[in-house]
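# Provided below are the primary sequence and the corresponding predicted coordinates.
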Amino acid sequence: MTIDTATTTELEAAVFRRLVAHLRAREDVQNIDLMTMAGFCRNCLSNWLKDEADARGLELSKDESREHVYGMPYEDWKRRQPEATPEQQAAFAKAQAEPH
């Protein structure tokens, strides 16, 4: 099956929205855990969103892109999250040291 470019873009956009909704619902999963396991987190997604807006000459602040991904102001998100444990920090450091 061949899918045209416009439909591919629509599908990819729908997947992005679904991923963001999933991450918003999973507040129990901390960014450090995402970074350790997958190599990206909510901040990465918001940075990528801002990068793409910038590339198209669209005004989107870092705070706006984060709020889009988090579903709330970033400062509110941070207040709701516990500090990373020493175990999480060690796992993150180990994952960052491994070649990719």
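Noted; the coordinates are in hand.

# Please make it C-alpha for all contacts and neighbour counts, starting now.
Fine.

# What segments of the protein are helices?
Assigned by DSSP state H, the chain shows helices spanning 5-25, 31-38, 42-55, 62-70, 74-80, 86-97.

# Please report how far Glu83 lies from Met35.
The gap separating Glu83 from Met35 is 15 Å, by C-alpha to C-alpha, to the nearest Å.

# more neighbours, those two?
Taking other C-alpha atoms under 10 Å, Glu83 and Met35 do not tie; Met35 has more neighbours (18 against 12).

# another structure for you, compare them:
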Amino acid sequence: MTELSEEQKRDFEAAAFRRLVGHLRERGDVQNIDLMNLAGFCRNCLSNWYREAAETEGVALSKEESREIIYGMPYAEWQAQNQTAASPDKLATFETNRPKDH
């Protein structure tokens, strides 16, 4: 395996993260509940992880600020443009598989 410096790892991880966030911004048709049911995380999880990382470094971000960073717009605006009602089946699956920290 290629030996990577800590700086390279950080840079590559950051690039992959930016690409993931960009992909999720382009795919507003993919609902958060679908992501949660399939992968156990969603856009809101990413925004929470981002905020926690900032706080670890002494940077205070509000929930709204971190969500806007991930969604690329205010959360309420994203919801109005993209969010649809979850079906009873999706809600039941979510309740069954819901991660304990959500």
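Here it is on my side, so go on. On a predicted model such as this, the values are computed, not experimentally measured, just so you know.

# what's the spacing between Tyr50 of the second structure and Pro88 of the second structure?
30 Å.

# let me fix that: Leu24 of the second structure
24 Å.

# So for the two, which residue has more residues nearby?
Leu24 (19 against 9).

# that older thread, tell me the most buried of the helices of the first structure?
helix 62-70 (a mean of 19; mean count of other C-alpha atoms under 10 Å).

# Which residues does that helix contact?
20, 23-24, 42-43, 45-47, 49-50, 73-74, 77 (C-alpha atoms under 8 Å, 6 or more residues apart in numbering).

# mind checking what Gln88 of the first structure lines up with in the second structure?
Taking TM-score structural alignment, the alignment pairs Gln88 of the first structure with Lys90 from the second structure.

# In contact with its match, which residues?
33-34, 37.

# what separates the closest residue to Gly40 of the second structure other than its chain neighbours from Glu26 of the second structure, distance-wise?
Nearest residue to Gly40 of the second structure in three dimensions, chain neighbours excluded: Pro99, at 6.6 Å (C-alpha to C-alpha, 6 or more residues apart in numbering). Separation of Pro99 of the second structure from Glu26 of the second structure (C-alpha to C-alpha): 26 Å.

# cool, Ala80 of the second structure as well?
15 Å.

# now Leu91 of the second structure
Taken as C-alpha to C-alpha, the span from Leu91 of the second structure to Glu26 of the second structure is 24 Å.

# just Thr96 of the second structure next, same as before
28 Å.
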